[in-house]
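Asks: Fold the stuff below for me.
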Amino acid sequence: MRQLHYLSATELAALLRTRQVSAVEVMRAHLERIERVNPRINAIVTLVAERALEEAARADAHGPKGPLHGLPVAHKDLFDTAGIRTTYGSPVYAHHVPDRDDLIVRRLRAAGAITVGKTNTPEYGTGSHTVNDVFGATRNPYDLGRSAGGSSGGAAAALAAGLVPLADGSDMGGSLRNPASFCNVAGLRPTPGRVPDLSGKAAWYTLSVPGPMARTVGDLELMLGVVAGFDAGSPYSIAAPYTPDPEEGVRGLRVAWSPDLGGLPVDPRTAEVTAQAPRVLLELGADVEAVDLDLSDAEDAFRVYRAWYYALAHPDLDVLGPNTRWNAEQGRRVTGADLARAEVLRTGLYRRMAAFWDDYDVLLAPVSQVPPFPVEEPYVAEVAGVAMPDYLAWMRSAYWVSVLHAPAASVPAGFTAEGLPVGVQIIGRPFADARVLRVARAFEAVTAHHARHPSL
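Replies: All right, here's what the predicted structure looks like:
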C-alpha cells in the first residue's frame, strides 16, 4: 500500500482530483500517522479528527471544489480557527475558541483543504524554539533530543514526520525559515503583502508575514497560489495574483553567495553544509559570485520595530511569559527618536539593496547560524565560540533579511555528520517571489535532500 502520508501535496491533489484515492482514505492515513508519531514529537497540539473525517466524507460526496481538494492541513496556533481551540501558546488562552477563521485559514479551506488541527508555537510566536507553558516543547523528528526551531516549529515538525502535507506559518524574524531549516522541509517568507495580514492593531507593520510551509518547493507554490492575493483589509496588500515564474532552471541567473551575511558567526557544521549550495547552482549554469555584504544596519532597525510592536500588542506585562515580557518591556522604552533612527536605517538599507539587486537575481546564504540545538536549552547562547547577548541574537541571519522587505525561501541543503538537517536561504528582490521559488525548485530537483525522511 502506498505511504500516502509521505506523498507530496501536489501528488495527492492529482490523485484526489482523478478519484484514484478518496479524501477519506487520505485523511485516515494522516490521522493514523498522527496517532502513531505525534506523541513523540508534539507537533499537533489540538486535533479535530472526527470533524476532519466528516469533512473528508462531504468532500468525496460533493467532488473537487478547489486546487487543495481533500488535502489535510494544519494551522499554526497563532491563527484563529472558528470552533477550534486557539491558544497562541499562552496559558491565558488555554481554552480559547474563536468564532471566526483568520484570512489564511479561510483561503485554505475555500480551496478545499481540510483542517486537521493546530500546530505548536512558542507563546505569541516569540522566539525560534517551539516551547510554551501550555503544551511543552516540540521535538525535532530527525533527533528527538533537538529543537524543531520556531516559531512555526510545530508546523515544520508535522510536515517532516508526515503528519500533514501542508501547513501554514508566520515569520517576523525567521519563523517560517528557521524551523524549515531545522526539519528538512521548505518554507517561504513571502514579500510583505503577498499573503495579506489583517492585523487589528498594527495594519502597517511589515516585519511579520503569514506564509506557506511544505515538504517540496512545488507544494509551496501550490499553497502560495491559494493564500496569496489582494485583500482590502491590508493597506499594503499586493494586487496582482501570484503566478509562478514561466522560466525553468537557473542557467544565466546572477547568484550572490554570502556564507555569513557580512561577518556573522556560523557554526562550522552549518558552514560545511551550506558551502555546497553555491557549487550546486554553479553546476546548473548560474553565474555565482561570492559577495561581501554589510547588512548590520538591520540589527538596530529590526530590534526597534520588533520592540515597538510587542509593546503595542501586549500592554499587560503581568500575563506574559519571560521572552514575550522582555520584548514588551523593551518596547516601552522605545522613543520617537528610536523609531526615527530605525526608519532612516531601514530606508538606507533598502536603497543600498536596490542597487545590489541591479547586479544580482538572488542572494544565497545560511538560514540559521547553527544546526538544531538540544531541546532543553531555551536558546542558543554561543555560536562558533561567540557568546550571544540574548535569545534573539543567534537568529540574525534570518531577521536581518526580514528588514529587507524581500522574499526568502528556506530549502533543504543537506545534513551534518550527526544527521541534523541544514537549510539554505534563497533571497530575492522585493516582489520577486516567483524567481526565488524558481531557483529553489531547481536546487531541490538536483539535490533531493527533501526525500530523506526521519527514521521515526
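Asks: make it CA atoms for all contacts and neighbour counts henceforth
Replies: OK.
Asks: hmm, who's touching the helix or strand containing residue 399?
Replies: Using DSSP states H and E, residue 399 sits in helix 396-402. Residues outside helix 396-402 that contact it (CA atoms under 8 Å, 6 or more residues apart in numbering): 172-174, 177-178, 207, 260-261, 264, 295-296, 298-299, 302, 366-369, 408.
Asks: Looking at the residues you listed, which are in strands?
Replies: Members of the contacts of helix 396-402 lying in strands (criterion: DSSP state E): 366, 408.
Asks: So which of the contacts of helix 396-402 are in helices?
Replies: Residues of the contacts of helix 396-402 located in helices (DSSP state H): 178, 298, 299, 302.
Asks: okay, the residues you listed in JSON lines with distance to residue 21 and neighbour count next?
Replies: Putting those into JSON lines (distance: CA to CA, whole Å; neighbours: other CA atoms under 10 Å) gives the following:
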{"residue": "178", "distance to residue 21": "34", "neighbour count": "37"}
{"residue": "298", "distance to residue 21": "49", "neighbour count": "23"}
{"residue": "299", "distance to residue 21": "50", "neighbour count": "18"}
{"residue": "302", "distance to residue 21": "47", "neighbour count": "25"}
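Asks: And the residues you listed, which is closest to residue 134?
Replies: The closest of the ones in helices among the contacts of helix 396-402 to residue 134 turns out to be residue 178 (CA to CA; 22.1 Å).
Asks: Now do the strands in the stretch 101-250 of the chain.
Replies: 114-119, 131-132, 136-137, 139-140, 143-147, 166-171, 186-189, 209-214 (DSSP state E, counting those that start in this stretch).
Asks: Also this sequence, please, to line up against the first:
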Amino acid sequence: MSTATTVDPSPAGIVELDALSLSQAIAARRISCREVMQAYLAQMARLNPRVNALVSLQPEEALLRQADERDAQLARGEHLGWMHGFPQAPKDLAATAGIPTTMGSLTLRNNVPRVDALVVERARRAGAILVGKSNTPEFGLGSNTFNRVFGITRNAFDPSRSAGGSSGGAAVALALRMLPVADGSDMMGSLRNPAAWNNVVGFRPSLGRVPMLPARDVFFQQLSTEGPMARSVAEAAMLLSVQAGFDARCPQSIAEDPRRFAGSLQRDFRGARIGWLGDLGGHLATEPGLLPLCEQALRHFEAIGCTVEPALPDFPLERLWRSWLSLRQFIISGLCGEIVANDKLRTLVKPELVWEVEQGWRLPATELWKATVARTEWTLALQALFTRFDFLVLPAAQVFPFDAEQDWPKSIAGRSMDTYHRWMEVVIGPTLAGLPVAAVPAGFSAEGLPTGLQIVGPAQQDFATLQMAHAYEQASQYTRRRSPLLG
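Replies: Alright, predicted model coming up:
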C-alpha cells in the first residue's frame, strides 16, 4: 500500500492518484471529498463525451452535497470505510436504488429500483457516492458494449474500436481516470475481455465469493458473478475486500473473512509451475499476432522464478462448448423469457437475446443433464491439471479490439464464428469450473491495441491468484502504459 504523505490537490493530481493512495489521503483529510468529487466530475466532463462509458449521470449539486456530507462525517471522526468519498458508477446491470437500472434495454429504460444490489449496498456502506452507471450491452449479452438506450462505449486507447464487454463502460472509465475503481460482472468474460482491451485489471472471483443479490434464483444460476476492476491488482484486491463475504440469503456464498484481500499481496513465486493453455491445442481461432504477443508476456512469469510449460486439458473441447450453450440458454431463457414471449417487448430487444431464449425453450431436460455432467467432468479435468501446475494461463480474448460499429466478429483467421459469442470461447473454461481468474494486461499490438492474459487459480484460491497476478504485474509493468486520450 502506498505510504505517500503529500498529495497534489489539483483536479489532475487527484485523478492520477491510485485508489489506495486516494483512500489514505481522504482518511487523513489531506484532500476533501468535495475536491475529489469535483476532480472526477471534471474528468468525466472532459472525456466521457468521447467514449460514452458512464451513463445516467446524477446532478452535480446533489453529488457535491453528498461529498460535503462525507467531509462532515470525517470532521466528526466518522470514517465509513475504504471507499469513503469515492465516486462510483455501478454497472448498469446492478440494481441501484433511486438511479435508473436499464440493463441497456429499451424494455427497462424507465426502471428505477427501490433497493440496491448487494455489491452496490456494500460499496455505499464503505462510503462510496454513486455518480451514475457504467454502460453495458443489452442484458450484458455480447462482449461489445452498445445498446439502443445509450449507444456505443468506445475503447480507451482507440475510440474507433470496441471497449469489449459486458463491463466495457467500467473498464474505459477506469483507464481514463473517470473512476478510481469499478465493479463489474462476468458470465462469458465480462470482467476479463474489457479489462484486456483497456489495459486494466479485472478479477472474476470464485463462485460464491461475491454473492449476487437480489436474485430470483440462488441455486441454479451458477455462471455469472460480480467482481472488481481496477488499474492495478492491489486495488482490485482492496475492492474485493469490500464486495466479498457471506450472506445468508445466498447459502452457497463463501464464508471466508473478506478482510484477507486487504492484506499484502507480496509472495515469492520461485519454483511455481505455470501451465500455458494457449489456443487449446489449435481448437480456438485467434487473430494473427495475438498468440505470439501473449507468449512474449509469459517471460514475465519466468522473470519472477516460475517455470512455464504447454498444457492441455484431457477433455473434448467441442463437448465443453455444447455444455456451455445449453447452460447459458437455460439461464437466459429463464431470466428473459417473459420479454421474448411478449410480442410488443420482443421487438425492442436485440436478436441475439431472442435467439438465446428460443434455444432455451427448445432445450430438452436430457440435454441440460448432459451439460451439467459435462461441466462436472470438465472441472475434474482441470483439477487433474492442477496436480501438475500451480496456475493455468491463457489469452483473455481471441482477437484484438475490433471496429466499434461492428456488432461482433463473424470470422477469425478465416474460420467462421457460428454464434454471436463463439469468438469469446476462450473464457468459458474457468467460468464453467467456477475458478478464480485474474485478467491482466499482456501488451499491445503494432497498432497500439491492448490485449491480456487470464491467470486461473485452483478452486477458491482467490488470494493466491491475486498474489500471482500482482507478481506478474510488478514484473511486466504493462499497467503503467496510459491511454493517449489522457494527454
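Asks: Tell me how they score on TM after superposing.
Replies: Scored by TM-score structural alignment, normalised by the length of the first structure, the superposition of the two chains gives a TM-score of 0.97; 456 aligned residues with a CA RMSD of 1.4 Å.
Asks: and residue 289 of the first structure, which of the strands of the stretch 101-250 of the first structure is closest to it?
Replies: strand 186-189 (23.5 Å).
Asks: Give the aligned range of that closest one in the second structure.
Replies: Under the alignment (TM-score structural alignment), strand 186-189 of the first structure falls on residues 201-204 in the second structure.
Asks: what's the answer for stretch 356-376 of the first structure, then?
Replies: Aligning stretch 356-376 of the first structure against the second structure (TM-score structural alignment) gives residues 385-405.
Asks: At the geometric centre of the first structure, which residue do we find?
Replies: residue 176 (1.4 Å; CA atoms, centre = their mean).
Asks: just checking, it touches residue 214?
Replies: No. Residue 176 of the first structure is not in contact with residue 214 according to CA atoms under 8 Å; the separation is 10.4 Å.
Asks: Identify the contacts common to the two.
Replies: The contact lists of residue 176 of the first structure and residue 214 share residue 187, where a contact means CA under 8 Å, 6+ apart.
Asks: check the fit of the longest helix anywhere in the first structure onto the second structure and give the mean distance.
Replies: Ranked by residue count under DSSP H, the longest helix found in the first structure is helix 336-359. Once fitted to the second structure, helix 336-359 of the first structure is off its aligned match by 1.1 Å on average (mean CA distance after the TM-score superposition for the first structure).
Asks: list the buried ones in that helix?
Replies: 338, 342, 343, 345, 346, 347, 349, 350, 353, 356, 357 (16 or more other CA atoms under 10 Å).
Asks: got it, and stretch 61-69 of the first structure?
Replies: Across stretch 61-69 of the first structure, burial judged by 16+ other CA under 10 Å covers 63, 64, 66, 67, 68, 69.
Asks: which residue in the second structure lines up with the fourth one?
Replies: Under the alignment (TM-score structural alignment), residue 67 of the first structure pairs with residue 82 in the second structure.
Asks: need the contact list for the closest residue in space to residue 346 of the second structure that isn't next to it in sequence.
Replies: What sits nearest to residue 346 of the second structure in space, not counting adjacent residues and going by CA to CA, 6 or more residues apart in numbering, is residue 340, at 4.7 Å. By CA under 8 Å, 6+ apart, residue 340 of the second structure lies in contact with 346, 354, 357.
Asks: Kindly report the same for residue 273 of the second structure.
Replies: By CA under 8 Å, 6+ apart, the residues touching residue 273 of the second structure are 306, 307, 308, 309, 388, 389, 390, 391.
Asks: which SS state does the aligned residue in the first structure for residue 65 of the second structure fall under?
Replies: By TM-score structural alignment, residue 65 of the second structure lines up with residue 54 in the first structure. Residue 54 of the first structure falls in the helix class when you classify it by DSSP: H, G, I helix; E, B strand; the rest coil.
Asks: Tell me, how many residues neighbour residue 54 of the first structure?
Replies: 13 (other CA atoms under 10 Å).
Asks: quick one: it and residue 222 of the first structure, what's the gap?
Replies: Per CA to CA, to the nearest Å, residue 54 of the first structure is found 24 Å from residue 222 of the first structure.
Asks: Apart from its neighbours in sequence, what residue is nearest residue 97 of the first structure?
Replies: residue 85 (4.4 Å).
Asks: need the helices for the stretch 151-300 of the second structure, in chain order.
Replies: For the stretch 151-300 of the second structure, the helices defined by DSSP state H, counting those that start in this stretch occupy 168-175, 193-197, 233-243, 290-297, 299-303.
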